[in-house]
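Peer 1: mind folding the following:
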Amino acid sequence: MKYKGIIFDLDGTLVNSLEDISDAMNTVLTNLNYPTHTYDAYQYFIGSGLRNLVSKALPASNNSENEIEVCFENMIAEYREICTLKTKPYAGIVELLDNLVSRDIKLAVFSNKADELTKKIASEIFPNYFNTAVGLSSETLKKPNPFEALEISKNWNLKTEEIIFIGDSDIDMLTATNANMFPLGVSWGYRTEDELLASGAKLVINTPSDLIEIL
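Peer 2: Below you'll find the model as predicted:
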């Protein structure tokens, strides 16, 4: 099979955004005199969207829908200001993208991060690489719902089996499987190789350059 398109997850796959996300949420928690969390803890909060992260970060005694909504809005406001402050591409990612562009492989980003922020980070950190960067616009379209991935394949006029879906979490591997795309896990993100394989990864790579060997 000759792969003609690649859809990337964003956080934990293309960029290490852990510190910016954590700092924004911890600011919200501090302002409310709630306990904050370490970067290691936030590593397991990331993956199912920022609203879900807010719910996990709040104390169990202050986790009403209203509290989640207010804190989510405050977190987004904080994060919008700093979302590219410490966030950086993982080592080898830019070189990988250059290689893929030279091969005329179509590239897209599909994240559970808010659509506005997904587009902002993708365009500022990776200008000229991604014609399509899609984030979360509705909870019903959240990964592992494959809808957006399938829309990307239609826009590309490619069969789903011609597309690799790359991510660092179980959610990404389930999305790839649901979309009938090749589920490729990365070991440098926020989850373990065992978790990726258990959730459907056909292969887990350890460095961005490993992808070139697959192609």
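
Peer 1: hey, let's count contacts and neighbours off CA atoms from now on
Peer 2: Noted.

Peer 1: measure stretch 175-182 end to end?
Peer 2: Start-to-end span of stretch 175-182 (Cα to Cα, to the nearest Å) is 10 Å.

Peer 1: oh, I was asking about stretch 76-95
Peer 2: 31 Å.

Peer 1: so what touches that stretch?
Peer 2: With contact meaning Cα atoms under 8 Å, 6 or more residues apart in numbering, stretch 76-95 is reached by 13-21, 24-25, 27-28, 117, 121, 124-126, 207-209.

Peer 1: among those, name the ones in strands.
Peer 2: Among the contacts of stretch 76-95, DSSP state E puts V15, N16 in strands.

Peer 1: the contacts of stretch 76-95 in helices, which ones?
Peer 2: Mapping the contacts of stretch 76-95 onto helices (DSSP state H) picks out L18, E19, D20, I21, A24, M25, T27, V28, L117, I121, E124, I125.

Peer 1: of these, grab the buried ones for ChimeraX.
Peer 2: Entered in ChimeraX, the line below selects the buried ones among those, by 16 or more other Cα atoms under 10 Å:
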select :18,19,20,21,24,25,27,28,117,121,125
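
Peer 1: here is the second sequence; please produce its structure so I can put it next to the first one:
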Amino acid sequence: MDELRIVVFDVDGTLIDSEHNIVTAMTEAWAHMELGVPDPADVRRIIGLSLVEACQVLLPWAPGNLHRAVAESYKEAFRALRLLPEREEPLFPGVRAALEEMEAAGWLLGLATGKSLRGVHSMLDSHALHGRFVTIQTADDNPGKPNPGMLLRAAAETGVDVSRMVMIGDTAYDMQMARSAKVAGLGVSWGYHGLEELHEAGAALVVDSFENLADIAASLIGKPPCA
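Peer 2: Sure thing, here's the model as predicted:
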């Protein structure tokens, strides 16, 4: 029997296009806290971090209690957005086919995301993806990226060695997490950080589409992460 192998996906910027909703929710949170208006480019930069850590980056001068308050206000704003009929967080092109291809090739699938578990379940509901992922690691019960905890916990939960794991993500945080966990990192070009950043953070490869993903991921198995 072939040894188990797993591909772990980031969510925002990798599987779904959620930038508009994230920027809108953060803008509303800042308005609620009378902080002015955040630069959308700055908000884009922190997508992938856990929420309080994201607020720390956006508001480096603020005390911890304000970071936590902004994070709670953001959660409320995002919950309200989910109720709007026009709210969309579409899958990026090729995602569903890639998931089906990976499963057909015998890969286990997992998630490692800065989203809350509630947010992940909302995404799975919206796109009928429940049951696809054997391990779901979120910021609710793990250290935030780039700490390697999410990947190490995914390995422990599934019994898959980190040498048989590939992390797929769109940000430097994803690639740094993979490198710290000694996992091969595969970057995607359509997300929220640039190609050079992904390579510098340790991506073994950056792809422009999910075409032939099973073969590409298989080529990374057993290769040491980029230093």
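
Peer 1: any idea what the TM-score is?
Peer 2: Scored by TM-score structural alignment, normalised by the length of structure 1, the superposition of the two chains gives a TM-score of 0.87; 212 aligned residues with a Cα RMSD of 2.4 Å.

Peer 1: picking that back up, tabulate the ones in helices among the contacts of stretch 76-95 of structure 1 (CSV), appending distance to E213 of structure 1.
Peer 2: Compiled in CSV, those are given as follows (distance: Cα to Cα, whole Å):
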residue, distance to E213 of structure 1
L18, 28
E19, 31
D20, 32
I21, 32
A24, 38
M25, 38
T27, 42
V28, 44
L117, 32
I121, 28
E124, 28
I125, 25
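
Peer 1: tell me the one of the ones in helices among the contacts of stretch 76-95 of structure 1 nearest P146 of structure 1?
Peer 2: The nearest member of these to P146 of structure 1, counting by Cα to Cα, is L117 at 20.0 Å.

Peer 1: the aligned partner of L141 of structure 1 in structure 2 sits in which helix or strand?
Peer 2: Under the alignment (TM-score structural alignment), L141 of structure 1 maps onto P143 of structure 2. Here P143 of structure 2, judged by DSSP states H and E, is contained in no helix and no strand.

Peer 1: contacting residues around P143 of structure 2?
Peer 2: For P143 of structure 2, the contacting residues are G149, M150, by Cα under 8 Å, 6+ apart.

Peer 1: how close does M33 of structure 2 sit to R5 of structure 2?
Peer 2: For M33 of structure 2, the distance to R5 of structure 2 (Cα to Cα) stands at 45 Å.

Peer 1: show me what A201 of structure 1 lines up with in structure 2.
Peer 2: Taking TM-score structural alignment, the alignment pairs A201 of structure 1 with A203 from structure 2.

Peer 1: how near is its match to E196 of structure 2?
Peer 2: Taking Cα to Cα, one finds A203 of structure 2 at 10 Å from E196 of structure 2.

Peer 1: which bit of structure 2 covers the strand ranked longest in structure 1?
Peer 2: If you go by DSSP E, structure 1 has its longest strand at strand 106-114. Aligning strand 106-114 of structure 1 against structure 2 (TM-score structural alignment) gives residues 108-116.

Peer 1: circling back: closest one of the ones in helices among the contacts of stretch 76-95 of structure 1 to W188 of structure 1?
Peer 2: If you rank these by distance to W188 of structure 1 using Cα to Cα, L18 comes first, at 12.5 Å.

Peer 1: what residue in structure 2 is paired with the closest one?
Peer 2: That one, L18 of structure 1, aligns with E19 by TM-score structural alignment.
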